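Trainee: Pasted the sequence and its predicted model underneath.
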Amino acid sequence: MGRLDDKVALITGASRGQGREMAELFVRENATAVYSADVLDAADADTSEVTFLTMDVTKSDQWKTVVGQIVAEHGRIDILINNAAICLYEPILDTTDEIYDRVLDVDLKSIFYGMKTVLPHMVSAKKGSIVNVSSIWGLAGVPNSYAYQAAKGAILNVSKNVAATHGPDGVRCNSLHPGYILSPMNEHQAPEINAALIAGTVLGRPGNAIETAYAALFLASDEASYVTGTSLVVDGGYLAP
């Protein structure tokens, strides 16, 4: 308890799944305020201490409105977790312009908008932690899912870019790379894909959303004060062999 004392956090895609676990964990760790920004409605919102805001992460004006509201209420944003994402499975030859644009908008352009909107406040405060949620498919090749992999691979380098650019300003930026985590995002994934992902881990099981949340907590907290520009993998050892 208390690992996020006096911190104000904004997490995208936190109405459910990994993002929701992050938000609820951050509340338990005594953050001053935790905001979820999502296009989806959150279940059990009335029993949660998370503040749920409706936001389309692909719209820069909505980012400005939400960030402006948080800064007006608290004077700062200490933590930004860019977690919102979608996954489609088409290989490159079946990837249409519409599929590519949609996935890149949600999974990558949203991170550009988020960091560009929040960074001035962090730079002004001379402190801040940004965690951009990528995937193991941002580190290794996989058949199909061309647009998804394009976005997740880019997240690694844009995180390093911001870390290098704004480290002197006191801002840290890291990427988080989950493997197969049980969550609503992949509940409709083909069973054979799930079985192969589990078989490929050295721990022999899927991950749970709370395990990703604890990794995000570490990167967001002052415990990681000397960690920036890195890529933290949470995959049960899938990439270890």
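Mentor: It's in. The structure displayed is predicted, hence computed values, not measured ones.
Trainee: drop to CA atoms for contacts and neighbour counts, all remaining ones
Mentor: Noted.
Trainee: Which is the succeeding secondary structure element to the helix ranked longest in the chain?
Mentor: In the chain, with assignment by DSSP state H, the single longest helix is helix 146-166. Next helix or strand after helix 146-166 toward the C-terminus (DSSP states H and E): strand 171-178.
Trainee: Take this one as well and set it beside the first:
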Amino acid sequence: MKNEAKVVAITGSSRGIGRAIAVTFAKAGYDLILNGRQTVDPELITEIETIGRQCVFVQGDVTDETTATQIVATAFERFERLDVVVNNAGITKDKLLMAMSAADFKAVVDVNLMGTFNVTQVAFTKMLRQRSGCIINLASVIGQHGNAGQANYAASKAGIIGLTKSVAKEGAKRHVRCNAIAPGMIATDMTAVLKPAMTDAILAQIPLNRFGEPEEVASAALFLAENQYVTGQVLTVDGGMTI
């Protein structure tokens, strides 16, 4: 019997924003394909199953084309459909440009941009055939405005924005949409390591005077998945930081 529930695949879904997106989509009635480089947290699986949704975990690195193929193939093998892909997997290797090695630059671009491309290309092909689908890419305000010490991260996220707009134009005639989310400072493991003085300096730049929560990015992703008339857009979720 063909699966009637919508299906979402989320990369980098083991923790932080990716985990919040998984739970938010489960609560909205989606079945899930989860992905991460490390073993999934059993508590996440339990939480999703308690909500009443099904989920499958595909372990692997999105820089590997085989992993990208497996994520998409698993959706069709298990659920016979794929409605939404959220490209969330990403890393940082922050250094000032003069101290940044080519390896530092390439590592971030490979995961953030090439990983997004790998999964998008496989999913996009399937979605064109089914004449429906939505791809959501996690960009960043850094990709829109740049930041000292993050040339590699900024380049990768700016690339994601360009990729998003191009995919949106290519997919529109077959009802395949593609959008991006540009989070600002979100309370995750990445921001938890900031020193108090740095945190205070950043908060001074945010009109809402707080970091965002992963669930607030997740609700933006669900909006983009559900609104059928939004494509090629970058939704900034930053508390007014870039006003």
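Mentor: Received, thanks. Treat the numbers as computed from the prediction; the structure is a model and nothing was measured.
Trainee: Can you calculate the TM-score here?
Mentor: With the length set by TM-score structural alignment, normalised by the length of the first structure, the two chains reach a TM-score of 0.92; 233 aligned residues with a CA RMSD of 1.4 Å.
Trainee: Make sure Arg16 of the first structure is actually in contact with Met185.
Mentor: No: judged on CA atoms under 8 Å, Arg16 of the first structure makes no contact with Met185 at a distance of 9.1 Å.
Trainee: Specify, as a residue range, where the longest helix of the first structure falls in the second structure.
Mentor: Aligned by TM-score structural alignment, helix 146-166 of the first structure corresponds to residues 151-171 of the second structure.
Trainee: Other residues contacting that stretch?
Mentor: 92-94, 96-97, 104-106, 108-109, 112-113, 116-117, 124, 128, 137-140, 142-147, 176-180, 231-234 (CA atoms under 8 Å, 6 or more residues apart in numbering).
Trainee: In helices, which of the residues you listed appear?
Mentor: In helices, judged by DSSP H, the following of these are found: 104-106, 108-109, 116-117, 124, 128, 142-145.
Trainee: What remains of those if I keep only buried residues?
Mentor: The neighbour count (16 or more other CA atoms under 10 Å) marks 104-105, 108-109, 116-117, 124, 128, 142-144 as buried among these.
Trainee: can you give me the strands in the first structure?
Mentor: Along the first structure, counting by DSSP state E, strands occupy 8-12, 33-38, 51-54, 79-82, 128-133, 171-178, 181-182, 207-208, 231-234.
Trainee: between the ones you listed, which one is nearest to Val71 of the first structure?
Mentor: Nearest of these to Val71 of the first structure, taken as CA to CA: strand 8-12 at 9.4 Å.
Trainee: For the closest one, give me the average deviation versus the second structure.
Mentor: Compared with the second structure after fitting, strand 8-12 of the first structure deviates on average by 0.4 Å (mean CA distance after the TM-score superposition for the first structure).
Trainee: Centre of the chain to that strand, how far?
Mentor: Chain-centre distance of strand 8-12 of the first structure: 10 Å, with CA atoms, centre = their mean, to the nearest Å.
Trainee: now swap in stretch 135-150 of the second structure and tell me
Mentor: Distance, centroid of stretch 135-150 of the second structure to centroid of chain: 12 Å (CA atoms, centre = their mean).
Trainee: Using TSV, lay out the buried ones among the ones in helices among the contacts of stretch 151-171 of the second structure together with distance to Lys169 of the second structure.
Mentor: Compiled in TSV, those are given as follows (distance: CA to CA, whole Å):
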residue	distance to Lys169 of the second structure
Asp104	32
Phe105	29
Val108	26
Val109	23
Thr116	17
Phe117	15
Phe124	12
Leu128	12
Ile142	24
Gly143	20
Gln144	20
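Trainee: ok so, going back, comparing Arg16 and Met185 of the first structure, which residue is more hemmed in?
Mentor: When neighbours are counted by other CA atoms under 10 Å, Arg16 of the first structure and Met185 differ, and Arg16 comes out ahead with 20 against 14.
Trainee: tell me the contacts of that one?
Mentor: With contact taken as CA under 8 Å, 6+ apart, Arg16 of the first structure is in contact with 42-43, 184.
Trainee: can you check Ser14 of the second structure too?
Mentor: 34-36, 38, 40-41, 44 are the contacts of Ser14 of the second structure under CA under 8 Å, 6+ apart.
Trainee: any idea how far Glu47 of the second structure is from it?
Mentor: Distance, Ser14 of the second structure to Glu47 of the second structure, by CA to CA, to the nearest Å: 13 Å.
Trainee: Next: Lys6 of the second structure.
Mentor: 18 Å.
Trainee: Looking at the two, which is more packed in?
Mentor: Legend: neighbour count by other CA under 10 Å for Lys6 of the second structure and Glu47, higher for Lys6 (17 against 13).
Trainee: Next, the contact list for the residue nearest to that one when sequence neighbours are not counted, please.
Mentor: The shortest distance from Lys6 of the second structure to any non-neighbouring residue, by CA to CA, 6 or more residues apart in numbering, is to Tyr30 (5.0 Å). Residues in contact with Tyr30 of the second structure (CA under 8 Å, 6+ apart) are 5-8, 53.
Trainee: who wins for neighbours among these?
Mentor: Each of the contacts of Tyr30 of the second structure was scored by neighbour count (other CA under 10 Å); the top score is that of Val8, with 27 neighbours.
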